[in-house]
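Visitor: no FASTA, just this:
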């Protein structure tokens, strides 16, 4: 159990150099605004660039005059010629072809080369459209004419973005464990800004979708690696509050994006603005933020860890305290770190995802965490996609969708330091499960359904934030990035599953909520099989993980 001692020593050193000194305050002042701008970049692609606006066929003045004359002669309603309903309630003359088979004639085309199926009016399919009725001045649908025959392309960008999230989750966790937290985070940040800024100038939808894949991968990289880095740079005392602050940045980005969208209403300009705003924070991160000392020590880079700790002590004006501490304990940072490195069977060059599946304790942790991440993502996005219950303006929907998450994060932050991670995660899942299951019996009352809906969103938001922190505290340091990345990657299938579940509304409007509720209840029960990490979390070795699991006070079924 030598590793247990060295871990406590690191916390002691952190206390000496300053648990929340000048360096930590600068860290927060840079990292959290950067996280907000990065989330805005992602949400801009996920929300403001979507939408299927109403539209009608665009034609030159000569063609419009010809249509008017022919429709007048045949007794056809002129308004139908220019603004007929298209599939999914949008407007296009192309649908007029299929319904009335009367559309735009070519002024320079003979009758023999066109169809004549509506009172003798020749017609061809539309090639360009006019858009109206949208709160946005410009969306991806408008820019690339993703309507009528091209309507099937509409979801390709969203699928590319979600695919990027899955790809990035699996890649950046491994990269951060192998090459470090800071270089991995900076790589993802730079790629995110460049891909988003570049995508706003593209005129090809295929290239735009390709960059959406890159943007999604980069965003999940900054989210995953950034969260791990924050957790490794703060003490146990401050870990809960900073974990919840990390989650709140996503909610704040939704609120700010609603304001940006309302004021600008052009997806290209919003994308460029959020990208440019992020640049100063990325530069500040490069200059002022150091590599994680915990990661350096855990991977045997003793000299690098010593240098970073001394720099932090200098920023916090605690150099003398650090020196006194080392002399009083008759030890050096070198000895402490070497103890860590010698006690760790898998170092930087050997730690891999295989280690997670060959050790029984880590395998159990991973299976339970994977299901919890899947359910949290599925329910979270499922309720977000069902936000039509709120009604009203689209910007207000974005605003309230973000706002309702904050109480869940705050409640988790208040309860976790005293109750612990496991009971809070369980409680939040149960709150979400009960609320959503009860919605199946409240379909006749709009306001009751709305209250239960918001309670379910609050519960899953709190569960999501607690399971995020819980995961980082269960995996050992050399495997932390891989473990969190794996959970985050698998969880992305939950977003796709949520779409499929919502489609079951055609059977019963309340059936999706019942399914979400059952999934959340099972997740709550499985959490009971995990050990509490409030005091002894953040292990540095697999041996510490096993010892942590043996201390579990709740012994349910034997497989736990």
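Guide: Sure, I can see it. Values in this document were obtained by computation on a predicted structure and should not be read as measured data.
Visitor: contacts, neighbours, all on C-alpha from now
Guide: OK.
Visitor: Remind me what the host helix or strand of residue 414 packs against, helices and strands.
Guide: In the assignment (DSSP states H and E), residue 414 maps to helix 405-419. Identification of packing neighbours for helix 405-419 by 3 or more C-alpha pairs under 8 Å, 6 or more residues apart in numbering; DSSP states H and E yields helix 236-264, helix 421-439, helix 446-474.
Visitor: can you do 6 Å?
Guide: Applying 3 or more C-alpha pairs under 6 Å, 6 or more residues apart in numbering; DSSP states H and E, we find helix 405-419 packed against helix 236-264, helix 446-474.
Visitor: Just want the angle from the last one to helix 236-264.
Guide: Which is helix 446-474. 130 degrees (axes from the mean of the first three to the mean of the last three C-alpha atoms, to 10 degrees).
Visitor: What is the subsequent helix or strand relative to helix 446-474?
Guide: Next element after helix 446-474 (DSSP H and E): helix 477-502.
Visitor: C-terminal to that following helix, which secondary structure element comes first?
Guide: Assigned by DSSP H and E, the successor of helix 477-502 is helix 511-527.
Visitor: circling back to that earlier point, quick one: buried residues of the helix holding residue 414?
Guide: Across helix 405-419, burial judged by 16 or more other C-alpha atoms under 10 Å covers 405-413, 416-417.
Visitor: do the same with stretch 30-46
Guide: 30-46.
Visitor: same check, this time on stretch 336-352
Guide: 336-341, 343-344, 346-348, 351-352.
Visitor: cool, stretch 507-518 as well?
Guide: 510-518.
Visitor: again, but for stretch 187-199
Guide: Buried, per 16+ other C-alpha under 10 Å, within stretch 187-199: 188-199.
Visitor: before we go on, here's another structure to hold up against the first:
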């Protein structure tokens, strides 16, 4: 529950610039662009339905890039945090640096809608930023009450602490106190041993090829997802309604992708390919719509459909990537892919500004990215009902995989 609520807060932070940096309707007296900001301040007239950093510092025309830059710097901060706190979590534990699973992405979508509601109620951008950021103090204090990951404690040889956490979880679930005693793992690394390093992702041909493809897929998912999310403020219609819908449209994406990835006729690879391709097509089709298209064929509706599809793909890629890497390299593989994901977020805020070339250009850029990532997914193997490799040798040995498949069929 705490982690889910924290996701709502994170969603507000990710979406902050959409409303704080929104551009209200305005007009400039006389023709031409003013030579100085002081002259611009005298000649420009903004609509007074809300304030933003744009109205505060006149971030229009040549200064408009600063709004996109502010959003890009946010994702650059996430990249730095990913590099810094990812390895730190393996040393200090999961609780101090906070990690969450793909299930909490559902509450992230709800958080976007909550932020839209906040923006509708609080129209002055400083107060909106204050209201959106203040809960962070509460969650920081609350995080100290969370128990440590029992799996991490177990991997570190802290059996007694892991047992205490498991007892705490059992009692929280309404179970009676268990007579629990963990045995030391025979496969755990000794203190004088080290896990395979990140360079193994490059040294071995199979893993190198998978890593390159997955890095691009993660990048494209992030690029299209955050691009369409941040572009919600650029769509026609009510600003706050568009932002809320861009979050709520993700809610059905999670059960939808969970349904398809467990079916033998679709699996992980085909499902993710279809979602990415459909997201790309939804974006590209916006350029062929007539100007007087009705509600059912409006660019806003297609953008929301694309957002739902890429959101589903984003959920699947976490599971799919975990199954494509052997156990000894899973953390390293997910870390590298997660870093490439942040580069997509860094570039995404600048794409909506390309509408100055043509209103359909941002959607074409997102569409091409989604299509290319979808087709590249077909080059990866299916992992549904397949044994997960434990070591690097397992990935490279076809004979091992055949034996494991036969064993899985016999036990199944």
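Guide: Good, I have the coordinates. Please read these numbers as outputs of a predicted model, since none were measured by experiment.
Visitor: TSV please, covering the helices and strands packed on helix 405-419 of structure 1 and showing mean neighbour count and distance to residue 138 of structure 1.
Guide: Putting these into TSV (neighbours: other C-alpha atoms under 10 Å; distance: least, C-alpha to C-alpha, whole Å) gives the following:
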stretch	mean neighbour count	distance to residue 138 of structure 1
helix 236-264	21	10
helix 446-474	24	30
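Visitor: Generate CSV for these, with distance to residue 72 of structure 1 as supplementary columns.
Guide: Compiled in CSV, these are given as follows (distance: least, C-alpha to C-alpha, whole Å):
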stretch, distance to residue 72 of structure 1
helix 236-264, 41
helix 446-474, 47
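Visitor: closest one to residue 494 of structure 1 among these?
Guide: Closest approach to residue 494 of structure 1 among those (C-alpha to C-alpha): helix 446-474, 12.6 Å.
Visitor: farthest-separated two in the buried residues of stretch 507-518 of structure 1?
Guide: 510 and 518 (12.8 Å).
Visitor: tell me the angle the helix or strand where residue 232 of structure 1 lies makes with helix 236-264.
Guide: Element membership for residue 232 of structure 1 (DSSP H and E) is helix 205-233. With the same axes, to 10 degrees defining the directions, helix 205-233 of structure 1 sits at 150 degrees from helix 236-264.
Visitor: quick one: buried residues of helix 205-233 of structure 1?
Guide: 205, 208-233.
Visitor: coming back round to it: residue 273 of structure 1: which of the helices and strands packed on helix 405-419 of structure 1 is closest?
Guide: helix 236-264 (9.2 Å).
Visitor: how far away is the alignment partner in structure 1 of residue 309 of structure 2 from residue 254 of structure 1?
Guide: Counting by TM-score structural alignment, residue 309 of structure 2 corresponds to residue 459 in structure 1. Look at residue 459 of structure 1 and residue 254 of structure 1: by C-alpha to C-alpha, to the nearest Å, they are 18 Å apart.
Visitor: who does the helix holding residue 232 of structure 1 touch, helix- and strand-wise?
Guide: helix 156-179, helix 181-199.
Visitor: Include distance to residue 393 of structure 1 when you put the ones you listed into a markdown table, please.
Guide: Output for those, formatted as a markdown table (distance: least, C-alpha to C-alpha, whole Å):
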| stretch | distance to residue 393 of structure 1 |
| --- | --- |
| helix 156-179 | 22 |
| helix 181-199 | 26 |
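Visitor: Tell me which of those helices sits nearest to residue 303 of structure 1.
Guide: That would be helix 156-179 among those, by C-alpha to C-alpha, at 15.8 Å.
Visitor: so what corresponds to residue 239 of structure 1 in structure 2?
Guide: Checking with TM-score structural alignment, residue 239 of structure 1 has no match.
Visitor: how about the nearest residue to residue 239 of structure 1, chain neighbours excluded?
Guide: Spatial nearest neighbour of residue 239 of structure 1, chain neighbours left out: residue 231 (6.1 Å); criterion: C-alpha to C-alpha, 6 or more residues apart in numbering.
Visitor: just so I know, which of the helices and strands packed on helix 405-419 of structure 1 lies nearest residue 162 of structure 1?
Guide: Per C-alpha to C-alpha, nearest to residue 162 of structure 1 of these: helix 236-264, 16.7 Å.
Visitor: and the following helix or strand past that closest one, which residues are buried?
Guide: Heading C-terminal from helix 236-264 of structure 1, the first helix or strand you meet, by DSSP H and E, is helix 267-288. By neighbour count with 16+ other C-alpha under 10 Å, helix 267-288 of structure 1 contains the buried residues 267-276, 278-279, 281-282, 284-285.
Visitor: Compute the inter-axis angle for helix 267-288 of structure 1 and helix 181-199.
Guide: 160 degrees.
Visitor: Now do helix 267-288 of structure 1: everything it contacts.
Guide: For helix 267-288 of structure 1, the external contacting residues (C-alpha atoms under 6 Å, 6 or more residues apart in numbering) are 30, 34, 37, 41, 48-49, 139, 193, 197, 200.
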